[in-house]
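Visitor: dropping a prediction and its sequence here:
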Amino acid sequence: MALDDPKTLVSTDWLAAHLRDPDLRILDASWFMPGSDRDAKAGYAGAHIPGARFFDIDEISDTRSPLPHMAPPPEKFISRMRAMGVGDGHQVVIYDQTGVFSAPRVWWLFRLMGKTDVAVLDGGLPKWQAEGREIEDLPPYVRDRHITVQRQAGLVRDVTQVAHASKLRDHEIVDARGHARFTGEQAEPRPGLRAGHIPNSKNLPFGELQNADGTMKSPEEIRAAFEAAGVDLGKPVITSCGSGISAAILALGLEMIGHRAWSLYDGSWAEWGMYNDLKVATGEA
């Protein structure tokens, strides 16, 4: 896969060259961990890539669920995208204020809704600004745009499906959290959750797929990282993490290496760690 693939990952050079394309839509999908002193909306208001709209991951979600930012019903996604002027025929590029952290979550959400002309900006806003590229602090002019969706149920897994996969071992479950959280040595940042991991899952911290500057590693390096984590790429893969954000980084990596049989556990550890009737493993995988 070439770096500039408008269905997965594009460079800052690619975005700069296409910035004025009439059918390009740019989304700032920044999100920060609970307890962080960073405010994603304030960051967007202060500086964003020209024309970018802010995608609020917590609001554009299933707010009826007790779990954080679960995927919204298609009707809500349609409503929010129309209001943001994002619709059929658009090439969407998603970035975040960290580098590549929360943007892949929204890339996955578009994929879940059947939209494939969507890419993550490699290196995100930090790389864009480090290169001295144009930014603005004005809200974009937005016109309502029709959008159709077709939910791709195969790209998401619920707790029952993950429990079956854990027991049968017919999928690889890969956890993107840091190693100490995976082994249970570090407490979870969300109160009330047990520490540890899903039985028979593997650990591949999302940072292992990234370079020091926050860009994604090459497909060859990403494949090697999955293999080094003991992941059998001959099996379908379910990605997981704390609340379904960084799991999407692993999903993006799988797509980059051409491994199409992947899905994301939307509830992730925020759900699994909450239910005492679900088994929890600790220590090494």
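Guide: Arrived safely, thanks for sending.
Visitor: CA only for contacts and neighbour counts going forward, please
Guide: Noted.
Visitor: looks like Asn203 contacts Ala176 (just checking).
Guide: Yes. Asn203 lies in contact with Ala176 (Cα atoms under 8 Å); the separation is 6.3 Å.
Visitor: got another one to weigh against that:
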Amino acid sequence: MTAIQDVTTIVSVNWLYEHINNDNIVVLDATLSKATERGRHKLNDYIPGTRFFDIKDTFSDGNAPFPNTMISAKEFETAARELGINTNSTIVVYDVYGIYSSARAWYMFRSMGHENIAVLNGGLPAWNANHYLTEEYKEYKGKKGNLEVKYNDAFFKDYNYLLKNLMEVNKIIIDARSTDRFKGHVPEPRPGLRKGHIPNSENIPYGNLLEKGFLKDKESLQAIFEAYKNKDELIFSCGSGVTACILALGAEISGIKNYSVYDGSWTEWGSLGQLPLQRD
């Protein structure tokens, strides 16, 4: 079949079902277990042809002190090529929750200059709800890819950047954690973290962008980000850099382009006692 030249930021399961056999389609499962959960779904429940994008053990820096830390461009390129990903690949990425860590994979590829990637709206639950075929996982044994990455470091920010910009009224830090976690009303799921939030940051829980596992429509997302559309920069944070990327996905679809992700997020900020915090 013919190759797909480009995809939108998000695609439906119907779209994937119709295009899954196109020459350059690569389907990735980027499921990452939530901090409160363990394990993955059953091993015979994958979209056909899936290759596993292992955020935890392959596409994160295992030597970093905090989880899900971005790896180097060279490491990313090498690991992606092992999955058979080419420069002209059209990637569709999903997870087992609907939309969760798939957004992180989407954001990582875009930071590496690969724009031809879309998140599967509704993920595996939506695929199964349509009674589309699934299969047991088969480790990818095919030809190595030729992906060439061009890393853009503007996609990720560190805590020093945030510290320098805490008082900047046109650079807004937005936290994707739940409101109770943001306000410091409940303990963090990771032991040893302080409760609270980055000073002057604002809160949009990532669940506000979702409805029954699907990303809300463009108009709803635009309404959520309306107050921020004229800001110089939005910096998204969360627990460990995963759900911040759901905010990035929503911002992108709503038409906002001036955003980045704080990679260390609250796992880093809440661990470093010298950094200021607020509680409500």
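Guide: On my side now, so go ahead. Here the structure is a predicted model, which is why all the values come from computation and not from measurement.
Visitor: now the TM-score, please.
Guide: Between these two chains, after superposing, the TM-score reads 0.94 (TM-score structural alignment, normalised by the length of structure 2); 272 aligned residues with a Cα RMSD of 1.3 Å.
Visitor: what are the boundaries of the helices in the stretch 1-150 of structure 1?
Guide: Ranges of helices in the stretch 1-150 of structure 1, per DSSP state H, counting those that start in this stretch, are 12-18, 40-46, 74-83, 103-112, 124-130.
Visitor: tell me the most buried of those helices?
Guide: helix 103-112 (a mean of 25; mean count of other Cα atoms under 10 Å).
Visitor: which strands or helices does it pack on?
Guide: strand 91-95, strand 118-121, helix 247-256 (3 or more Cα pairs under 8 Å, 6 or more residues apart in numbering; DSSP states H and E).
Visitor: what's the angle between it and strand 91-95?
Guide: Orientation check (axes from the mean of the first three to the mean of the last three Cα atoms, to 10 degrees): helix 103-112 of structure 1 against strand 91-95 gives 150 degrees.
Visitor: contacting residues around helix 103-112 of structure 1?
Guide: The contact list for helix 103-112 of structure 1 (Cα atoms under 8 Å, 6 or more residues apart in numbering) reads 28-30, 57, 71, 94-96, 116, 118-120, 150-153, 155-156, 244-249, 251-252.
Visitor: ok, stretch 224-237 of structure 1 next?
Guide: Contacts for stretch 224-237 of structure 1 (Cα under 8 Å, 6+ apart): 170-174, 202-204, 208-209, 259, 261-263.
Visitor: can you give me the strands for the stretch 151-280 of structure 2?
Guide: 156-157, 171-175, 202-203, 210-211, 214-215, 233-237, 259-262 (DSSP state E, counting those that start in this stretch).
Visitor: out of those strands, nearest to Pro125 of structure 2?
Guide: Among the strands of the stretch 151-280 of structure 2, the nearest to Pro125 of structure 2 by Cα to Cα is strand 214-215 (9.8 Å).
Visitor: picking that back up, now the helices of the stretch 1-150 of structure 1 in TSV, with distance to Pro140 of structure 1?
Guide: Output for the helices of the stretch 1-150 of structure 1, formatted as TSV (distance: least, Cα to Cα, whole Å):
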stretch	distance to Pro140 of structure 1
helix 12-18	17
helix 40-46	11
helix 74-83	12
helix 103-112	19
helix 124-130	17
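Visitor: among those, which comes closest to Gly283 of structure 1?
Guide: Closest of those to Gly283 of structure 1 is helix 103-112, at 27.7 Å (criterion: Cα to Cα).
Visitor: from Ile245 of structure 1, how far out is Ile26 of structure 1?
Guide: In this structure, Ile26 of structure 1 and Ile245 of structure 1 are 19 Å apart, going by Cα to Cα, to the nearest Å.
Visitor: same question but for Ala228 of structure 1, I mixed them up
Guide: Distance from Ala228 of structure 1 to Ile245 of structure 1, by Cα to Cα: 22 Å.
Visitor: who has more neighbours, these two?
Guide: Comparing Ala228 of structure 1 with Ile245 by neighbour count (other Cα atoms under 10 Å), the higher total belongs to Ile245, at 27 against 11.
Visitor: structure 2: which residue goes with the more buried one?
Guide: Per TM-score structural alignment, the equivalent position to Ile245 of structure 1 in structure 2 is Val242.
Visitor: quick one: contacts for that match?
Guide: If a contact means Cα under 8 Å, 6+ apart, then Val242 of structure 2 has Asn68, Tyr100, Ser101, Ala103, Arg104 as its contacts.
Visitor: check Lys144 of structure 2 too.
Guide: Going by Cα under 8 Å, 6+ apart, Lys144 of structure 2 touches Arg81, Glu82, Leu83, Gly84, Ile85.
Visitor: and the closest residue to it other than its chain neighbours, how many neighbours?
Guide: Spatial nearest neighbour of Lys144 of structure 2, chain neighbours left out: Gly84 (4.5 Å); criterion: Cα to Cα, 6 or more residues apart in numbering. Look at Gly84 of structure 2: counted by other Cα under 10 Å, it has 18 neighbours.
Visitor: alright, that wraps it up for me.
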